[in-house]
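In: here is a sequence with its predicted model. Questions after.
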Amino acid sequence: MEDPTANKSREFDEEALITEDEFSQQDHRYFDGRRMHKVSQPMRFKKHKEDDCYAPKMVSFGPYNHGLPQLRMVEEFKPKVLTMFVSSSGKDREFFYYMILKVIDQVRNCYVGVSIDVYDDGALAEMMLLDASFTIYLMKISMGDGEKYFHFHQHFGMATRSFAFRDMCLLENQIPLWVIELSINLIYGNKEEESMLLCNFLSYITFGDLRLTRIPGEDKKRPLHLLDAAYRLLVKEWDNEGKELVQPVSKCQRFLPWPWRKEGPNNFGIFNRQFRSVTDLKAKGIYFRPSSHCLKDVTFKSYIFFGQLQLPIQFFNSQSKLFFQNAIAYEASPGSDVGFSIICYINFLKSLIVKPEDVKELREKKILFSNLDGDEQVVQVIKEIDTCGIDFSTIFDEVKMRIEEHCSNKAKTWIAKLIHTYFRNPWTFIALLAATFLLCLTFLQTYYTINIP
């Protein structure tokens, strides 16, 4: 087949142009002014030769990492994937290429520093077409497409699949989400099952199920890329119909109020990054319950004899550090308007988890889940997530202040200590009862000895 980039003035028949009208009517909504920035050099500085959390290992998406020699194997494989989808769609490759070329100016505007001298319109359109088809290919594999699963492993082996999915969540390795959606529509048309592919993929990688029925931001500003879409799912709560339950953080909460602007000297303690660990809070009579999958869903209630801290459910695996590191870089990107929810959550989590016993407590309460080898590894992963010195924790300031008030109440903490010491297991409770019984017997014996002749 002739390379579509060789002739940009290719003529299409009239029927094909009519088919494209539905897309051309919506071209104006694709680019909304937001751009994909690279990770700043200070943030990506590697300490002690650590692995670069922002660089792809197997596959490139978009122009920032395109053409790297170490990614050549998958780059040479992408045309086969595109051919597979083109042949199944009933259209030809030129049609796909032309549809991407129509909106190539909007694609270019999504990136920073991708000049026409580096990638002309034809080369950039070809890149988007190949990258979008390979993204859809990986989505189909993750959703259980056996044919494509076997096809991938036949070419790359079983050990490499995790690297491909790893590279999909890197900040510098993204293509516009609307390019993926456009490609899905071009390949599958209006087939209901396939039109839900992107929504199901995001739901599965975030929640482990298919609870979502729509892409986050569908009625507002659309996600910029896959990382943005996954980010939105983690900082908002969605019900089984895809309805948003938790409102995003307000603009006034995005900036850290300085301690000296707070009233009362005791409030300075909420800015202490150390705060109190899970074990310490448990000793103060605070119990833990899961809230939701929304990372901002942290609440605390103080009762007469105890307190209850509800924390979001989170699963940690070998890729958790990489995802959170890129999500933090996304929050810190120039012009970012998403807030600092991930940074606040990680800082709060670092203050709560300092040793394996803290992880064990949250794991037993069904708050933290992990497929890592032991609680020690979870602690290590959390410690290694670098917030780059950004100390924002404003979302949880009120919760931390309420916890401090509870822990400063001597009556509540004394009762909590009593319960924690003597009622935490049957044997200490039996020992307390035995001691109380013996004390009563001693008192009765003394009373009768004195008062009865």
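Out: It's in.
In: all contacts plus neighbour counts: C-alpha atoms, from now on.
Out: Noted.
In: tell me how far the residue nearest to V359 when sequence neighbours are not counted lies from L362.
Out: Nearest residue to V359, sequence neighbours excluded (Cα to Cα, 6 or more residues apart in numbering): D375, at 5.9 Å. Distance, D375 to L362, using Cα to Cα, to the nearest Å: 10 Å.
In: comparison target, given below:
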Amino acid sequence: EATATATAEAEAPVSSWVVEMEKTIGEMHIDPAAEMARWKRHSIYRVPERIKNLHNSKAYQPELVSLGPFHHGDPELLPMEEHKRRAVVHLVKRSGRPLREFVAAVAEVAQQLQDAYKDLGDEWRGAAGGGTDRFVQLMVTDGCFLVEAMRMDALRGKVHEEYAPNDPVFSKYGYLYLWNYIQSDMVVVENQLPLLLLQRLLIVLDHHKYQVGA
């Protein structure tokens, strides 16, 4: 009976999946160090829908501002897009450096920044369709906004030399009434920016203070 079973298994048709997997098994060299490096690339993840449904789903939703690609374009967060662009203008003007230097600094590490986001959509990848350019633009815009917001916090809202005293975001008012919301949105799991992005922007903003290796 055992011989008959073995013969039947040998004669059974082999699926394409088995052939493909056997080829992969034969060719793949499992290197723990390489595996560690592969998964280390990701630092910002989407929360599985099942987890969201088990808890208050709003806890995973930014309230005021989108940071990064996962919540970019959410209708309720669109009002802050104008203020993000203003932040870019103010930061670049204050730096005395051209915008292209900030863009180039971020573009140099675009692949690393993209890899930081697990399951990043195709619309943010690829040079052919302009996905990478769009991604770099998003990173520069959101990164500049976050740098300006943190600067406002460090100065306790006293940024009136560069912004109007009644500015709706970057002012004493913004510090008192909006900073707590911005700070909360910064730590939402899906709504974070890679630290590498801020490092690249700060190097251009103040090269002597934030230069690599300092």
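Out: On my side now, so go ahead. The structure presented is a predicted model; accordingly, all values stated were derived computationally and were not measured.
In: returning to what we had before: the residue nearest to V359 of structure 1 matches what in structure 2?
Out: Per TM-score structural alignment, there is no equivalent position to D375 of structure 1 in structure 2.
In: the more surrounded of D375 and L362 of structure 1?
Out: L362 (21 against 18; other Cα atoms under 10 Å).
In: for the more buried one, give me its contacts.
Out: Residues in contact with L362 of structure 1 (Cα atoms under 8 Å, 6 or more residues apart in numbering) are F288, L368.
In: now it: which helix or strand?
Out: helix 356-364 (DSSP states H and E).
In: and the helix or strand following that helix, what does it pack against?
Out: Using DSSP H and E, the next helix or strand after helix 356-364 of structure 1 towards the C-terminus is strand 368-370. Contacts defined by 3 or more Cα pairs under 8 Å, 6 or more residues apart in numbering; DSSP states H and E place strand 368-370 of structure 1 against strand 314-316, helix 356-364.
In: for the residue nearest to V359 of structure 1, what are its contacts?
Out: Per Cα under 8 Å, 6+ apart, neighbours of D375 of structure 1: P356, E357, V359, K360.
In: kindly provide the distance from it to Y287 of structure 1.
Out: On the measure of Cα to Cα, D375 of structure 1 and Y287 of structure 1 end up 19 Å apart.
In: which of the residues in the lengthiest helix in structure 2 are buried?
Out: The longest helix of structure 2 (DSSP state H) is helix 131-154. Neighbour counts using 16 or more other Cα atoms under 10 Å place 131-133, 135-136, 138-150, 152-153 of helix 131-154 of structure 2 among the buried residues.
In: ok, F70 of structure 2 - contacts?
Out: Per Cα under 8 Å, 6+ apart, neighbours of F70 of structure 2: R46, L120, E190, N191.
In: which residues are in contact with the equivalent of the second one over in structure 1?
Out: In other words, L120 of structure 2. Using TM-score structural alignment, the equivalent of L120 of structure 2 in structure 1 is V114. Contact analysis of V114 of structure 1 by Cα under 8 Å, 6+ apart lists P63, R108.
In: now V114 of structure 1, what's its secondary structure?
Out: coil (DSSP: H, G, I helix; E, B strand; the rest coil).
In: from R29 of structure 1, how far off is it?
Out: 21 Å.
In: same question, L130 of structure 1
Out: The spacing between L130 of structure 1 and R29 of structure 1, counted by Cα to Cα, is 23 Å.
In: same check, this time on V112 of structure 1
Out: For V112 of structure 1, the distance to R29 of structure 1 - Cα to Cα - is 19 Å.
In: then L198 of structure 1?
Out: 19 Å.
In: okay, the two: which has more neighbours?
Out: L198 (21 against 11).
In: the helix or strand in which the more buried one is found - contacts with which helices or strands?
Out: Under the criterion of DSSP H and E, L198 of structure 1 resides in helix 197-207. Helix 197-207 of structure 1 sits against helix 121-142, helix 226-235, with contacts defined as 3+ Cα pairs under 8 Å, 6+ apart.
In: show me the one of those helices that comes nearest L311 of structure 1.
Out: Among those, helix 226-235 comes nearest to L311 of structure 1, with 13.0 Å by Cα to Cα.
In: what residues in structure 2 pair up with that closest one?
Out: Across structure 2, nothing matches helix 226-235 of structure 1 (TM-score structural alignment).
In: helices or strands up against that helix?
Out: helix 197-207.
In: can you tell me the distance between the two ends of stretch 21-36 of structure 2?
Out: 22 Å.
In: brain fart, stretch 36-50 of structure 2
Out: 27 Å.
In: can you put the helices and strands packed on helix 197-207 of structure 1 in JSON lines and add distance to T160 of structure 1?
Out: Putting these into JSON lines (distance: least, Cα to Cα, whole Å) gives the following:
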{"stretch": "helix 121-142", "distance to T160 of structure 1": "12"}
{"stretch": "helix 226-235", "distance to T160 of structure 1": "20"}
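In: ok, now how distant is the residue nearest to V359 of structure 1 from F207 of structure 1?
Out: Counting by Cα to Cα, the gap from D375 of structure 1 to F207 of structure 1 is 21 Å.
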